[in-house]
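# heads up, no residue letters with this:
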């Protein structure tokens, strides 16, 4: 069942706050079990969170790219659930490109993220994404490739 699978995904994500290695292993196992034809939302959420659990910027970038590819796969309708991820997905892509030194690509991804901010509510999550966008803009302007605190 899809709901059971998403419960497994979120259990693995929550594990990341306690044990990032165990969370990464659990999410990678789910990724492999689901395969490339699985539900787009499941694949997006798994890849999105796996990117955050990577030690190396290049590995994070690969997972960020997989998360976006899950949203825009062939025949995938861009429903509200997936559309709501776009600001965060593009923001994470921008940050990962910045961390690997691809500053122009990072600027482009930030512009795309900004263009999708309208889907965010005026709530804590929306404020978090907007704040993180400003943080990434600031470190990008400074030419930094360092990992941001809390990411």
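Structure received. Computed from a predicted model, the values in this text were never measured in an experiment.
# use CA for all of it now, contacts and neighbours both
Will do.
# find the residue at the geometric middle of this structure.
For the chain, the residue lying nearest the average C-alpha position, counting by Cα atoms, centre = their mean, turns out to be residue 48 (3.3 Å).
# one more to weigh against that first structure:
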């Protein structure tokens, strides 16, 4: 019974990450970065892999230097690799670990593009495409697939030809 209550209780760290994400999306990048870094200091390099993955994933987006952004995205991927599907599947509505990979690899591909490392970008773009099958047929999944498609076009990898997935279909609103 206690275990079920703990699973149902909101995760305070993820709540704090979400609050900082809202700050960032509202345009307060510096404050968001500061809060993310404070939280990183609390959870540390050996903290819960889900917390580290989520925090590093969002912290990367607040970086000014592309090398720093890459370093945070690499931390996010490393933490995701420590997770197990069972850890996330236990919480109702929580995504399986495999649904994290398309976005993580997409971000790494974009980082490598910014750094002029096209081959490394293509490697992670390929991994993002390969993992995209785990995405749901929802707004989030459609958004990630569309971003993968846009980056593929930017890298000159074309659209729906050559076995590549086409962008998500438009749904009536």
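Yep, it's here. These figures come from a predicted structure and were not determined experimentally.
# all helices of structure 2, in order?
With helices called from DSSP state H, structure 2 shows them at 2-8, 12-25, 29-43, 49-60, 66-82, 85-89, 101-114, 118-131, 139-154.
# tabulate those helices (CSV), appending distance to residue 95 of structure 2.
Supplementary listing: these in CSV, determined by distance: least, Cα to Cα, whole Å:
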stretch, distance to residue 95 of structure 2
helix 2-8, 14
helix 12-25, 14
helix 29-43, 22
helix 49-60, 11
helix 66-82, 12
helix 85-89, 6
helix 101-114, 11
helix 118-131, 14
helix 139-154, 12
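# rewinding a little: where's the residue nearest to the centre of structure 1 relative to residue 60 of structure 1, distance?
According to Cα to Cα, to the nearest Å, residue 48 of structure 1 stands 9 Å off from residue 60 of structure 1.
# what does residue 98 of structure 1 give?
Taking Cα to Cα as the criterion, residue 98 of structure 1 is separated from residue 60 of structure 1 by 11 Å.
# then residue 129 of structure 1?
Noted for residue 129 of structure 1: a distance of 18 Å to residue 60 of structure 1, by Cα to Cα.
# neighbour count winner among the two?
Looking at residue 129 of structure 1 and residue 60 with other Cα atoms under 10 Å, you find the greater number of neighbours at residue 60, namely 26 against 18.
# how about that one: what's its closest non-neighbour residue?
Ranked by Cα to Cα, 6 or more residues apart in numbering and with sequence neighbours excluded, the top spatial neighbour of residue 60 of structure 1 is residue 51, at 4.2 Å.
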